[in-house]
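# no sequence for this one, just the structure:
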């Protein structure tokens, strides 16, 4: 006796399985991509080089580890945040460095001090270098809008910051400094080594599990019942 399967239920089930497997496959590709990034970052952290970062070759969303050098501009520094550290409210200190006509924003780390109290102003217009990880800044839709007139900065919109500080040609990344040419004091730079979140394996398992669950529901509901 032949089994007649419901047409629309079959169509929707097949389409659902295709979509879910497609999402799972996409996460497998993302997992491989993220693993390559993490491996590259680990290699850079384990074997730090003093080579200059190629600003022109940097693409948004990528990462680079190395050195930038140029003229230090603490008079155009900002405090980005707020950001909590060890139950204390503070900010990330962002200072631009002018390198061959490009404004490179350097994150020197967390501070709870006011800009005018920081040990950076004695190096105004001095030649400096910083080494660390360059990465594209990000923020979400819940981040408040910046208020340049009050010098209040919540999101690292580099073009907006550059315009407010009268800086031309901002680099497309922030350098999270780990080492510097000068000793500011014991607190700078103080960035911790960063790694991107990698949850793609869990997402892969989830989407393929959903595909299997959909198949099981279809079999139990229509084929086994018949």
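All right, it came through fine. Model, not experiment: these values are computed from the prediction.
# Only C-alpha atoms from now on, for both contacts and neighbour counts.
Fine.
# Mind listing what's buried along the lengthiest helix in the chain?
Under DSSP state H, the helix in the chain containing the largest number of residues is helix 7-46. Within helix 7-46, the residues that count as buried by 16 or more other Cα atoms under 10 Å are 13-14, 16-17, 20-21, 23-24, 27-28, 30-31, 34, 37-38, 41, 44.
# next up, a second structure to put side by side with the first:
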């Protein structure tokens, strides 16, 4: 009986202490994640609103990374290959429709360009400009989106695309020397394809998560204290 009176409070106190330490660690981790996310957002905002830089050279393509290059504002010159465009299903602020992904042949290779959004009634290529004259495009460098949409996979054979998978599109359209990224063009209001619809929004709930973990740490500590006090009170009454 004496051993039980000693072990039960010890286990209760130890369990509460472990819970407090674990919850505090998780809260601190979320604060660290919050700092990382804020740095990420600041970097993206700076790159997206900077003066446009030249497209990475062919030798630099393997070095392009999401952390350093995603949403970098770039410009490129070349000719569009409208005969090899791909329509990727999209849901935007303008409704549901398609992204018009068109290869741009440049002096350094081919880069896919998301010329913008079109509604279903403008799916026909004849409903939008298709000039083969040299053009200069300005937009945001985007990292490839391999795979497909939620619960859907790209089906190149059927022409059904749910993600902007650069490698898969390049293979389906026989594009040699295609860059491993694409460009979201800046748009001209009132025209189709409608560009400039890139969403620069990142979830930032880390402070809420941190406060939740800290609250759980407080409750675990308070619960442990209550259990110990209740146990000691019962021991005094028994004595």
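Now that the structure is in, tell me what you want to look at. Note that the structure is a prediction, hence the values are computed from the model and not measured.
# TM-score for these two?
After superposition, the two chains reach a TM-score (TM-score structural alignment, normalised by the length of the first structure) of 0.77; 218 aligned residues with a Cα RMSD of 3.2 Å.
# any idea which helix or strand carries residue 173 of the first structure?
Using DSSP states H and E, the element containing residue 173 of the first structure is strand 170-180.
# Give me the angle between the next helix or strand after the longest helix of the first structure and strand 170-180.
Using DSSP H and E, the next helix or strand after helix 7-46 of the first structure towards the C-terminus is strand 63-72. Strand 63-72 of the first structure and strand 170-180 meet at an angle of 90 degrees, taking axes from the mean of the first three to the mean of the last three Cα atoms, to 10 degrees as the criterion.
# tell me what the longest strand along the second structure is packed against?
In the second structure, assigned by DSSP state E, the strand with the most residues is strand 95-106. If contacts are counted by 3 or more Cα pairs under 8 Å, 6 or more residues apart in numbering; DSSP states H and E, strand 95-106 of the second structure sits against strand 73-80, strand 86-92, strand 109-118.
# Residue 147 of the first structure reaches residue 156, doesn't it?
No - using Cα atoms under 8 Å, residue 147 of the first structure is not in contact with residue 156, being 12.0 Å away.
# Between the two, point out the one with more neighbours.
Set side by side, residue 147 of the first structure and residue 156 show more neighbours around residue 156, with 20 against 12, by other Cα atoms under 10 Å.
# Return the residues in contact with the more buried one.
By Cα atoms under 8 Å, 6 or more residues apart in numbering, residue 156 of the first structure lies in contact with 80, 137-139.
# Residue 66 of the first structure: how many residues sit nearby?
19.
# pretty sure it contacts residue 49?
Yes - Residue 66 of the first structure is within contact range of residue 49, at 6.1 Å (criterion: Cα under 8 Å).
# most centrally placed residue in the second structure?
When Cα atoms, centre = their mean is applied to the second structure, the residue found nearest the centroid is residue 202 (7.3 Å).
# does that residue sit in a helix, a strand or a coil?
Under the three-state scheme (DSSP: H, G, I helix; E, B strand; the rest coil), residue 202 of the second structure adopts coil.
# I figured it hits residue 41, correct?
Yes - between residue 202 of the second structure and residue 41 there is a contact at 7.4 Å, judged by Cα under 8 Å.
# Figure out the helix or strand that residue 237 of the second structure lives in.
Assigned by DSSP H and E, residue 237 of the second structure falls in helix 206-238.
# The residue lying closest to residue 93 of the second structure once chain neighbours are set aside in helix, strand or coil?
Closest residue to residue 93 of the second structure apart from its sequence neighbours, by Cα to Cα, 6 or more residues apart in numbering: residue 197 at 7.8 Å. The local conformation at residue 197 of the second structure, judged by three-state DSSP, is coil.
# And for residue 197 of the second structure, the neighbour number?
Using other Cα under 10 Å, residue 197 of the second structure has 15 other residues around it.
# residue in the first structure matching it?
Here residue 197 of the second structure is matched to residue 192 in the first structure, going by TM-score structural alignment.
# After alignment, which residue of the second structure pairs with residue 128 of the first structure?
Residue mapping for residue 128 of the first structure onto the second structure gives residue 135, with TM-score structural alignment as the criterion.
# should've said residue 221 of the first structure
Residue 221 of the first structure maps onto residue 227 in the second structure, by TM-score structural alignment.
# quick one, what contacts the closest residue to that match other than its chain neighbours?
Take residue 227 of the second structure and drop its neighbours on the chain: the residue closest to it by Cα to Cα, 6+ apart is residue 12, 7.2 Å away. The contact partners of residue 12 of the second structure, by Cα under 8 Å, 6+ apart, come to 224, 227-228.
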